[in-house]
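In: Compute the structure for the input listed below.
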Amino acid sequence: MNTSNNHTGARPAPTRVRPFEITQKLPRLQKMVFGKQLAPTRERYDQLVDALWQGDEPMDTLLDWIMEGNARERRGMYDKAVKEGIDAVDNAPQPLKDFFALVDRDPDWLDRELLEEGVGVVQSLGEFGLYIMRDQALMVGYLLSGFNHALVATGALNKGASQRTGETLKWWMDCTEHGGMERFGEGFINTLHVRWVHSMVRRHLQTRKEWDNNEWGIPANQTDMVATYLAFGSVLLLGVRLGGVIITPHESRAVMHLWKYAGWLMGVEEKWLVDSEMEGFRLLRHTQATQSRPDWTSKELGEALSKEPFDRIYPWKNTFPRLHKLYLKYEYHSHLSLTRLFLSREQMSALGLPAWVLPWYPAMTTPLRIARGVYQRASRADKRTLEKNGREQQIYRMKAVFGEREHGIIQPDKNHPAHIG
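Out: The predicted model follows:
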């Protein structure tokens, strides 16, 4: 038993876990706003620590079957079933049938109308929604180094921040397209692709010398997957609110419902799926009890992401090359400024970011978003038009991030733990 982490659960706590007593010490402001529930109970703490040893049983069981035989052939059957349905696979083996009987069935709680409303809300956020995902969810997440080590071990630093950001953005865009989470939508298909990659990482990364289960738990574990899916819901909503966007309680529920389904499809166990923004924020705070302090991975990943804007390519680059270069510098500084809204100087330094940055960008733009939101609500602006305009902004930004590269999600190369030779 790892008594240094004071864990009383079923298995020893990996050394990345913070002691229970530390998790109970909340800043006064957080306690006033969110109450004592922001700190995990002993039961919740032990559950999340134990979840560091838990993967995705349905996907991991299917992967065991795939790897027992002709892996390339069986992987081909899996891909065909994902894209065309299980009935498209001739004489589909029982393990494949069992897995797709699970994911093809809508969970009892799924409300597709509410989910589509969530899609509309996310689209209407426009480019600011992307800014929050990048500068709060992704960047701030790098402070939690327990999650980082699996990312680094898959070659994230070698791939480059622009490619990694583009792949994440592409998946996010697919999930937030109307109809994207229908059975044959791109969001549904690509989520199952990511689920496969996670399972392969769990299987193969543990055999590499750079991975230590006793320190980090298993790769792509339940606790880290919970934190990931909540970043797309609760963190997004908190960030846009702080940036002046008006979100109604119903819109909040719709966005959370969208990512609840995405999390379920990703392989997060139902006991970790939440319905409300506040419930999600509390659970996210509880997962931080299992995260180690910032280390070298935080600095490497944070610094790389901060410089990602310099790799963007906008359609007018060749027409106005000097202006394009100047604009990329503006984007670099505006992203840093938005991140500074959420982080202290010490945290900025831990991410390899300049500590002297001030949150000038949110200070300048937040009043405009508040005024625009008030006007739109008062004038009852057409939601579809707002969604369309916001989506166009998001597509424009995504194309710039990819530049001249193909728009796609992760395809593991020979050095990636999820590669099949």
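
In: When you work out contacts or count neighbours from here on, use the C-alpha atoms and nothing else.
Out: Will do.

In: can you give me the strands for this protein?
Out: Assigned by DSSP state E, the chain shows no strands.

In: can you pull the contacts of Arg397?
Out: By Cα atoms under 8 Å, 6 or more residues apart in numbering, Arg397 lies in contact with Glu127.

In: Against Glu186, how distant is it?
Out: 19 Å (Cα to Cα, to the nearest Å).

In: neighbours of Phe402, just the number please.
Out: Other residues lying near Phe402 total 23 when counted by other Cα atoms under 10 Å.

In: so what's it up against?
Out: Ser162, Gln163, Gly166, Arg312, Ile313 are the contacts of Phe402 under Cα under 8 Å, 6+ apart.

In: What about the last one, how many residues nearby?
Out: Number of residues near Ile313 (other Cα under 10 Å) recorded here: 19.

In: and if you look at the one 10 residues further on?
Out: By other Cα under 10 Å, 13 other residues sit near Leu323.

In: Quickly note the distance from it to Asn214.
Out: To Asn214, Leu323 is 51 Å away according to Cα to Cα.

In: And Leu358, by the same measure?
Out: 39 Å.

In: what does Gly243 give?
Out: 40 Å.

In: Show me which of the two is the more surrounded one.
Out: Gly243 (23 against 14).

In: and this one, so I can compare the two:
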Amino acid sequence: MTSKHPYYRFDEALEEYGSQAIRCKEFLFRGDPLADEAVLALAKLSSGKAVRTLNSLLNDGRDSTPDAPDALKALFDQLESLPLWVDWERIEIGSQTIQRLSLLVAPVLSLYSLPLMYASPAGTKPLVFTGNFVDRAPRRLAETSRFVRLTCQSGGLRRFSEGFKLNVKVRLMHAQVRRLLQSSGQWHREEMGIPVNQCHMAVTLILLSLGVIKGLRDLGVIFTQTEVEGVLLLWAYSGYISGVDPEFLCTSETQAESLLQLLLTQEGFPNEDSRLLVQALRTMPLPTELAGAPWFDDVAATLSRSLLGDQFADSLEIPASEWTWVVPLMRPIFSIFSEAQRYVPGMANLATSVGTKTWETMESALTTRSEPIKSSTHTSS
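Out: Okay, the predicted model is just below:
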């Protein structure tokens, strides 16, 4: 009789997916060689020279710094090689789609995509090892929000845009986390895979692309096939910049859904760290406008349970409430909201403007919060 694996469900994945599961498991032990080598090269420079070199490469291009280490040149050779499948027209459609729906994207991220990411018992370990992983929840949500906003803005992934640069910085940050944790003597590679491995990067990428589409659809938003393909292509190129292996870059909905199910089947069940992270998301201080609304926590929990499913929500200790009637009421409203942007002159521009300003305000408020997280409602047991 074999013992249960603490972090993964390899047997279940093998039974359902066969050789694909065996192949997928290999990526738990793969990082991002180009970025990993670049981080090692930067570590050999003085801190000042490392910052100057990286900034020069980001802001002026690969040829601007002929004395840069070879590993950094190799990384920027890849970054500045535009894949043949990149179609800027279709990517712009994806950008515009997310921007005009940004008022709804934010709750889908916090109530659906992020809880699914946090459900991975091994995937959360890098956050746990860095410390204060609960109290830093507001800042982490702000950073995720900014990453999504800059990636999805019009032209956000063009070579010298802020979104492109942020994707590269996140890639190097992940490489630095891998380097530090694997050299710490505390990381159990054989049990957990390597930190920020290809499987976990792929899950994150798909939950930011297809995951957001699925969450919005569940809330009633209507997409055209062209819009869905644009969003997926946008995030596929973001994945290319961020160092996700080409095997995980999905440009079709069917492909992304199949891969997501394989990756989630491989993952273990949520553990206490997962529940603490989701609890921190749920109970972080609210904006002033909502702080006095006694119904807000219940409605948010109801939406989260609707998106995740009751069984999965129970495993994350997201409480049930009596507000279940809200979801079927919201769906036709959100359907009308999404369709009106297509047909009412000026509606899409207004929704984009209001959504962008709301996101920027939210990011600023979350970033400046310094008080510890205190639960106002449910407390994990």
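
In: Would you pull the TM-score for this pair?
Out: The TM-score (TM-score structural alignment, normalised by the length of the second structure) is 0.88; 369 aligned residues with a Cα RMSD of 2.5 Å.

In: hmm, back to that, could the contacts of Phe402 of the first structure be laid out in JSON lines, adding distance to Leu301 of the first structure?
Out: Shown next, in JSON lines, are the contacts of Phe402 of the first structure (distance: Cα to Cα, whole Å):
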{"residue": "Ser162", "distance to Leu301 of the first structure": "12"}
{"residue": "Gln163", "distance to Leu301 of the first structure": "13"}
{"residue": "Gly166", "distance to Leu301 of the first structure": "15"}
{"residue": "Arg312", "distance to Leu301 of the first structure": "18"}
{"residue": "Ile313", "distance to Leu301 of the first structure": "21"}
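
In: Out of the residues you listed, which is nearest to Lys80 of the first structure?
Out: If you rank these by distance to Lys80 of the first structure using Cα to Cα, Gly166 comes first, at 25.1 Å.

In: which residue lines up with the closest one in the second structure?
Out: Alignment note (TM-score structural alignment): Gly166 of the first structure maps to Ala142 of the second structure.

In: how about the nearest residue to its match, chain neighbours excluded?
Out: Nearest non-adjacent residue to Ala142 of the second structure, counting by Cα to Cα, 6 or more residues apart in numbering: Glu363, 4.6 Å away.

In: How far away from the center of its chain is stretch 65-84 of the first structure?
Out: Computed by Cα atoms, centre = their mean, to the nearest Å, the chain-centroid distance of stretch 65-84 of the first structure equals 26 Å.

In: no wait, stretch 39-55 of the first structure
Out: How far stretch 39-55 of the first structure lies from its chain's middle: 20 Å, per Cα atoms, centre = their mean.

In: okay, how far is it across that stretch, tip to tip?
Out: Rule used - Cα to Cα; the end-to-end distance of stretch 39-55 of the first structure is 25 Å.

In: Would you mind listing the buried residues in that stretch?
Out: Neighbour counts using 16 or more other Cα atoms under 10 Å place 39-40, 45-55 of stretch 39-55 of the first structure among the buried residues.

In: can I get those in a markdown table with distance to Ser234 of the first structure?
Out: Below are these laid out as a markdown table (distance: Cα to Cα, whole Å):
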| residue | distance to Ser234 of the first structure |
| --- | --- |
| Ala39 | 17 |
| Pro40 | 17 |
| Tyr45 | 20 |
| Asp46 | 23 |
| Gln47 | 21 |
| Leu48 | 18 |
| Val49 | 21 |
| Asp50 | 23 |
| Ala51 | 21 |
| Leu52 | 21 |
| Trp53 | 25 |
| Gln54 | 23 |
| Gly55 | 23 |
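
In: quick one: contacts for the residue nearest to Ala142 of the second structure?
Out: Leu141, Ala142, Glu143, Ser145, Arg146.

In: Any of the residues you listed buried? List them.
Out: By neighbour count, with 16+ other Cα under 10 Å, the contacts of Glu363 of the second structure hold Leu141, Ala142, Ser145, Arg146 as buried.

In: Map Val278 of the second structure onto the first structure.
Out: Aligned partner of Val278 of the second structure by TM-score structural alignment: Gly302.

In: got a list of what its match touches?
Out: Met139, Tyr142, Leu351, Gly352, Leu353.

In: ok, which pair from these is furthest apart?
Out: Taking Cα to Cα as the measure, the contacts of Gly302 of the first structure have their most distant pair in Tyr142 and Leu353, spaced 11.9 Å apart.

In: Count the residues that sit near the residue in the first structure that Ala301 of the second structure lines up against.
Out: Residue pairing (TM-score structural alignment): Ala301 of the second structure is matched to Leu336 of the first structure. Using other Cα under 10 Å, Leu336 of the first structure is surrounded by 24 other residues.

In: cool, and Pro115 of the second structure?
Out: Pro115 of the second structure has 25 neighbours, counted by other Cα under 10 Å.

In: What lines up with Tyr78 of the first structure in the second structure?
Out: Using TM-score structural alignment, the equivalent of Tyr78 of the first structure in the second structure is Leu54.
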